[in-house]
Structures are given as structure tokens and as C-alpha cells.
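[1] Sequence plus the predicted model coming up.
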Amino acid sequence: MKAMILCGGSGKKIWPFNDKNQKSCLPVGGVPNVERIVRQLKRAEFEEITLITGYQEKQVKYLLRQYPGLHFLSATDANMNEVIAGQMSEDDGTLLYYGDIYLEDADLNHLLEVYQERGTSVLLERQVGNFDATNYICAAANEMVQAYYGHPRPHYVNARSGGVFALEGQMTEYIRNAPGRFLNMPVGGMSPDGFYLEQCLQTALEDGIEIAAVYVSEVFTDIDLPWDIMEANHLYCQHIVGSMREDKLAKGSEISSMAVIKGKISLGENSRIGDRVIIEGNCQIGNDTVIENGAIIGKNVVIGNNCLVQHYCKISDHTVIGNNNKIGYLAEVTGVTFDRVAAVHNCELYGVIGTNVDIAANCQTGIVKFNDAESWQKAGDKRYHSRFSNGVFIGDYTRTGICNVFLPGIKIGSNCALGPGFIADHDVASNSVIIVKQEIERREWGASKYGW
């Protein structure tokens, strides 16, 4: 069976992180998601893996340069169907895997088992429950799929596409003849032009072809919006790091007798946990990382390679710290940081912080201080909400200013510089400099006026 990973979309809804990244390359547990998928497919013994690239294809190839034998094909949305159809296996079937999907091995293996048992096309579906069905292409399905709908009402659908499809050879022509938009919608519904695999499957259903459905477990994220990065990493910490049952100490690693560790530790080569460090639960730590001098680490945390975490900072539960980070004096971090982030002075962060971001002293996110309620936020031209949508989302290569305050859900673009004292109550476009103008009012003061 062939496997194809679709990782060519521009990911506009995940701004600001699509400025510099193919969204399939965004990190989950400190590893680019597309690399995580390749590893997963190799564990499932797929020998032929093709990546369909487009936007930021050089990044995809660079991140996967250490995996020999992969095939890369470039496609646009206009010819995506032809490229996919040209690579499908007529005899052994084809697995199509969206590159922005995070799920565990058990769900993929279950999908493949059902495909082998039934000999029919199998889709991985997620049951409707915690999202607004009108924002997605959904399905009516039990063990078999009855239909796909765009902009559906919740009362006649019960599942959302899970982004992984095991397809028989007969599906090739349906994909080759894709209509270029989604068709099965209520009156007044509008579909952007483009390739929709679900429409190809809907056409097959209308022709009487049976398609089985397999439901994913709770460990699943479609990384489509900025806060989905937080959700995927939270799930990784909760289920992967949280399931660690023994310590793993690599060559050259060291743990001080004055450190307090309440969980299981995976400690990379030449990494050190120093004096007065408190680790409150399981923790996965990379190579050449130093954690010292009173740092407080929460439960089920990931800290990458070559990091320095010190001086009574606090890393909260289910947080992922990327590679080459410096987290220092009294900084508090919750969420996800990408590579090469510096937060070395008193600050409080909740959200997703992009690559090469400098967090200045006394920066604060609103949810930490005064508003932790779920909030509706805009992505593209639509509004969404989730348990993580009230974080702050700072794009790559941005510098914050001293005493910046970020209200819940604010997005700061890439390549920005924020001046001191800026209160971010609206999104900031990429490639912006924000300078706060100071208004001064002078009044008389002194002992002659206020003394005795």
C-alpha cells in the first residue's frame, strides 16, 4: 500500500505562523508534525511514502532531509487532483494523510486493520461534539458513511472528516475528475473553489460505492487555526509524556541531589538538572539542556535541546519549550514556544510563541492576569473559539517591548518590533513597527504647594 502526505496548502487561517512555515511543519512535542507522520508511517511499515508539496516546499524537504527514500511531488490547488490520482495504486490501495493532522499510532493502525478486513475504502472520522458543525465539511456516518455535507446543520451530521483516508483503486477516477469545489451544500451555502477530497468521496457514495468509517480516539487535532497548535501539544504532553512509567537518563546526564523530582524523567545526553529545581510531574528533556537555580517545572512538560532554564522561572503543566530556548529570571510560560525563544526577565506568557522571538521584561498576557474565559477570535474572515483561543500568538522573528500587554486572543505578525508600553488590544500585521506616543502633562508640585 502506498502512502501520500498532503502538505502543500498555504494555511492562511493559521496566521501568523504561516508567514514562515508550511503548517504541516509546525511542531508537536518539539518535532515538526510532518516528520512525526513520516516516523509513524515507517513504524506502520509503509515502504513507499510520497509527499505532495506546494507552499514552503523547501522547508518540508529540509526538515525531512535525514529520511532517505521519500518521494516529493509539487502541486497547486488547480492540479492537486491530477497529481494525487497519478500516484495512486490501482491494486494495493493508497493511504492519503493530511499533513496537519495529529493523531496517535493506535488510531492509524485501527484504520488499516479495518481496511484489510472490509476491503473497502475507510475514512477516519471525528465525532461532532465540541465544535460548530457549520464551520466544517461533516458527514452523516455510523459504521458506514452515508453522505458528506458542507455548511451542515448539526442535527443531520454526527462526524467531521479526520483527514486520513485508506482508498481503494476505484477511487482514482473520482479524484481525477474532482469538480473543483464542494457541491453538497444547503441552498445559500458557498464553497471556495479548490480541491476537496470529501467531494470526490461524496460522488462515489452517490454512485453506490460503500465507504466505511472508523472513529478516532480523543487524541486528535486538525492543526488549522493558531490555537490548534496549543491543543495538539497539550494532547502530546498529556498522553505521551503523561504515560511515561520509568526514568531514562542518557549518557552524560546529571541530576543534583538537591533537586526535587515528583515524576518520571527522560533526560537527554549531557543535560543537567541542578540545585533547587522542582519538577512536579513527568518531564521530557532534550540533549545539552541545563535546568538550574530554582526553576519550577510543572507536570507533563517537554523541554527541547540546548535550552537554559533557570533563576526561579516557572514552566506550567502541559507546556512545550522548543530547542535553543532561554527561559530566565521569574519568567512564567504556559503553552508552546518554537525554537530560539528568549524570555529571560520577569514576564508572564500564555499562548504560542514563534521562532526567534525575544520577549522583553514585564510582558504580560491578559488571560494570566484578569480574563481566563473562553473567547471568540477571528481567523481569516470567520470567528472561532476553543479552550485555547484566548492565548497570545506571536509570529516568527518578532521583538516585543518592555511592559507590553497582550489581551486574550491577540495575534502579532512575524517580523515585528513592538515599542515599550504597547497594549495590544488588536492584531498587529506582519512587518510592522509599533511605537507608542507619549503625552505629557506638567503640573506644579513641591513643598510650597503640598507641604506645611
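    That came through fine. Numbering: from 1, shown residues only.
[2] can we go C-alpha only for contacts and neighbour counts from here?
    Will do.
[3] element containing Thr50?
    When secondary structure is defined by DSSP states H and E, Thr50 falls within strand 49-53.
[4] List the contacts of that strand.
    Applying Cα atoms under 8 Å, 6 or more residues apart in numbering, the contact partners of strand 49-53 are 2-9, 38, 60, 69-75, 84.
[5] mind running it again at 10 Å?
    Contacts to strand 49-53, defined as Cα atoms under 10 Å, 6 or more residues apart in numbering, come from residues 1-9, 22, 34, 38, 41-42, 57, 59-61, 69-76, 80, 83-84, 87, 95-99.
[6] and Tyr215, how many neighbours?
    Neighbourhood size, Tyr215 [other Cα atoms under 10 Å]: 20.
[7] Next one: it from Pro16, what distance?
    In this structure, Tyr215 lies at 31 Å from Pro16, with Cα to Cα, to the nearest Å as the measure.
[8] before we move on, what SS does the spatially most central residue of the chain have?
    Relative to the mean C-alpha position of the chain, the nearest C-alpha, by Cα atoms, centre = their mean, is the one of Ile229, at 2.5 Å. Here Ile229 is recorded as helix under DSSP: H, G, I helix; E, B strand; the rest coil.
[9] then this one, side by side with the first:
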Amino acid sequence: MQAVVLVGGEGTRLRPLTLETPKPMIPVMNMPFLERTLRRLKEAGIEDVILPAGYLPEAITSHFGDGSSLGLRVRYVIEETPLGTAGALKNVADFITGPFFVLNGDVLTSLDLRAMLAAHREKGGLGTLHLIRVDDPSAFGCVVHDPDGRISAFVEKPERDKAPTNEVNAGTYLLEREVLDAIPAGRPVSIERETFPQLIAAGRPLYGYTTDDYWIDLGKPEAYLGAHRNVFDGVMPLGLTPDIDGPGRESVPTTAIRPPVFIGNGCAVDSSAVIGPYTVLGDGCSVGAGAVVADSLLWDRVTVDAGARVDAAIVASRARIGAGARIAHGSVIGHDAVIEPGTHVEENARIVAVD
């Protein structure tokens, strides 16, 4: 069994975080999200992985190499221009030898891949699509199927009161290799909007596999923050220790902790600071006297000076929050940005470092 993880997107909705870091490499509890995905594949018995990469590929290739450090065989196909979901698959066709999983590189889910494989083998279709029920399907692609799971239609972003179902495409597929024959080469192709509907129209059997697993698209800052809260609360299981976790948890003064928190290696936190709740400190972070970091994600080597406050924000690596500064709810601070002392950054601001 092989897997293709689609990692070519530019992550425009997450900017400025993705100006330097490709979206699949944004950290989730201080580990690149793509690494968590690859480890999950390994746990499911899938050891041959193809990564069609396009945006900042060197950040991915340099981190994972040939995959041997994770017990995997990882190969890369670099896209010169974006090819879409199906186009990316066609572009790696020479590496595919049989049935294969396809995973979107920005979806965090607790889906049991072994169980999905068993369901696929039982149905015997050309492909199996993971589906999730949502309250409001209007922002997604609805998937209509019969009681046996055979898919009959795809309805893209219907009006809420006109949606034929609340089951939506959750971005994990298990496909037979012959699906690749239905994808034209040399141009961008969407598997959701073009390939799957064409297969259905031709009478080829695709099946839905509906579960109640955790699932979220990390592509927006609010979703990225929310996913960490879900992990802290145990809604998305990552095996964390309750209240306080991380390799640096014993180095931070207990007086500063308001659990749950995750503390990276080599952090320096003043005993009068407040860290948490729902806060992640990346490796090498520094938090000064009287500073408060709550409901926030700090990447590696972020400095928060004395008396500063960071609320429900994301701060990328090597940024500095000056003394007495205030970072309001929903703000995203880019790599190497410097917030001058006493500055008040408004809600939902996007701050990019200035050369």
C-alpha cells in the first residue's frame, strides 16, 4: 500500500506564517504537521509515500530526506506549476503501482486508515472517499450516496437550506490505480470537481466511507488555533499528558503555568509571567517578567518581553514582542517581526517583518 500526500499548496489564507514555512510544515504541538501525517501513515502500515510538492519544496525535502529516519520510503515530485489535486496525482503516476491513499496535506483527522482500507476492500469499488457530517455543508462539497454507500452525485458548496445531504468530502481517498487513467496529463485538474464526477457519470463505482472522526482543515488561522484547543481538550487525540506537556515542561516555573500548556525545549520563563491556558511555547522561547501569553501559539525562539500580553494569537519563529506591547485576539505575527514596546496590535492583524 502506498500513499500520496498533497503538499503543493501555497497556504495563502495562513499568511504571513506561510511566507517562509510551507503550509504542511506548520507545527502542531511543536512538530511539523506533515511529520505527524507521515508518522500516522507508518502506524497504519503504509511505508511508501510520494510527496508532490510545489511551494517552498526545499523546506520539506531537507527535513525528511529519503524518509528513512521515520522508517519510510519518501519520494518527491516537484511541480513547476500548480496542477490541482488530480493533476498532481497524474504527475506521480509513474511511482504508483497499485491501490493508494491520497491525503490532503492540511487536514488533521483521527481517521483510522486501516478501517478505511478494510471498507474499501469489502466494497470493491474504484475508490473510497472519507466523508464527515457537518452542521452547515454550504462551505464544502456534499457527497450524495445510496444506503450501500455508492456515490451518485457531488454538489459543490450548496446553499444550506438546499443541501441534499450534510455529508461532505473530508479529503482522504483510497483509489485503485486505474483512476489515474481518467486524469488528463499536462494541465491542472481537480479531482473533486472533474475526475470524480466524470467517473460517476461513466457508471464507475465510487463509495463513501462516513465516520464521526475528528476532522479539521488547518488552512485558516482560526482553525489552526482551534485545532490546538481541540488537541488540548482531547477531542483530537495526540497522546498528550493532561495539564502540561512538552519536553520543556519541567523547566518552567509552576507559578507561571495556567494549564493546559505545551512547553518546548530550552524555554526561559520568568516566575511572574503567565503562560496559558491553551498555549504552546516552541523551542527556545523567552517570556519576561509580568508578561502574559494566553490561548496562543508561539513558534520557535519567540521573545515576549516584560509586561507584554499575547491573547489568542499566533507568533511565528524569531519574532519579538516588545515590553508592554499588546497582541490582540486573532492576530498573526510573521517570522522575524518586531513589535515595538508599548504597541497595541489590533484584532486579526497580520504583521510581516520589515527588512
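    Thanks, I have the structure now. In this text, all values refer to a predicted model and were calculated from it rather than measured experimentally.
[10] Let me know the TM-score between chain one and chain two.
    A TM-score of 0.87 describes the superposed chains when it is computed by TM-score structural alignment, normalised by the length of structure 2; 339 aligned residues with a Cα RMSD of 2.5 Å.
[11] quick revisit: mean deviation of the strand holding Thr50 of structure 1 from structure 2?
    Strand 49-53 of structure 1, aligned to structure 2 and superposed, deviates on average by 1.0 Å (mean Cα distance after the TM-score superposition for structure 1).
[12] can you tell me how far the nearest residue to Tyr278 of structure 2 once chain neighbours are set aside sits from Ala185 of structure 2?
    Across the structure, with Cα to Cα, 6 or more residues apart in numbering as the measure, the residue nearest Tyr278 of structure 2 apart from its sequence neighbours is Asp295 (4.6 Å). From Asp295 of structure 2 over to Ala185 of structure 2 the distance is 45 Å, taken as Cα to Cα.
[13] Looking at the two, which is more packed in?
    Higher neighbour count among Asp295 of structure 2 and Ala185: Asp295, with 22 against 16, using other Cα under 10 Å.
[14] That one is in contact with Val274, isn't it?
    No. Proximity of Asp295 of structure 2 to Val274 does not meet the contact threshold set by Cα atoms under 10 Å, at 11.2 Å.
[15] Could I get the buried residue list for the strand ranked longest in structure 1?
    Within structure 1, and with DSSP state E defining each element, the longest strand by residue count is strand 159-167. By 16 or more other Cα atoms under 10 Å, the buried positions in strand 159-167 of structure 1 come out as 159-167.
[16] equivalent range in structure 2 for it?
    Mapped onto structure 2 using TM-score structural alignment, strand 159-167 of structure 1 covers residues 167-175.
[17] Aligned to Val114 of structure 1, what sits in structure 2?
    Aligned against structure 2 by TM-score structural alignment, Val114 of structure 1 finds its counterpart in Ala119.
[18] does the residue nearest to its match when sequence neighbours are not counted count as helix, strand or coil?
    Nearest-residue entry for Ala119 of structure 2: Tyr209, 7.4 Å, with adjacent residues in sequence omitted and distances by Cα to Cα, 6+ apart. Tyr209 of structure 2 carries the three-state label strand when classified by three-state DSSP.
[19] Any idea how many residues pack against whatever residue of structure 2 lines up with Gly322 of structure 1?
    By TM-score structural alignment, Gly322 of structure 1 lines up with Gly282 in structure 2. Residues near Gly282 of structure 2, counting by other Cα under 10 Å, number 28.
[20] Thought Cys267 was touching Gly282 of structure 2, still the case?
    Yes. Here Gly282 of structure 2 reaches Cys267: they are 7.8 Å apart, a contact under Cα under 10 Å.
[21] can you list residues touching both of the two?
    Between them, Gly282 of structure 2 and Cys267 have 248, 300-302 as joint contacts when contacts are counted by Cα under 10 Å, 6+ apart.
[22] which one of those residues sits closest to Ile26 of structure 2?
    Proximity to Ile26 of structure 2 was ranked across the shared contacts of Gly282 and Cys267 of structure 2 by Cα to Cα; first place goes to Asp300, at 11.3 Å.
[23] Skipping its backbone neighbours, what lies nearest the closest one in space?
    If you skip the residues right next to it in sequence, Asp300 of structure 2 has Gly282 as its closest partner in space, 4.2 Å away by Cα to Cα, 6+ apart.
[24] Can you give me every residue that contacts that neighbour?
    27, 29-31, 246, 248, 262-267, 297-302, 315-317.
[25] Helices of the stretch 101-250 of structure 1, residue ranges please.
    Under the criterion DSSP state H, counting those that start in this stretch, the stretch 101-250 of structure 1 contains helices at 105-118, 171-176, 197-206, 226-239.
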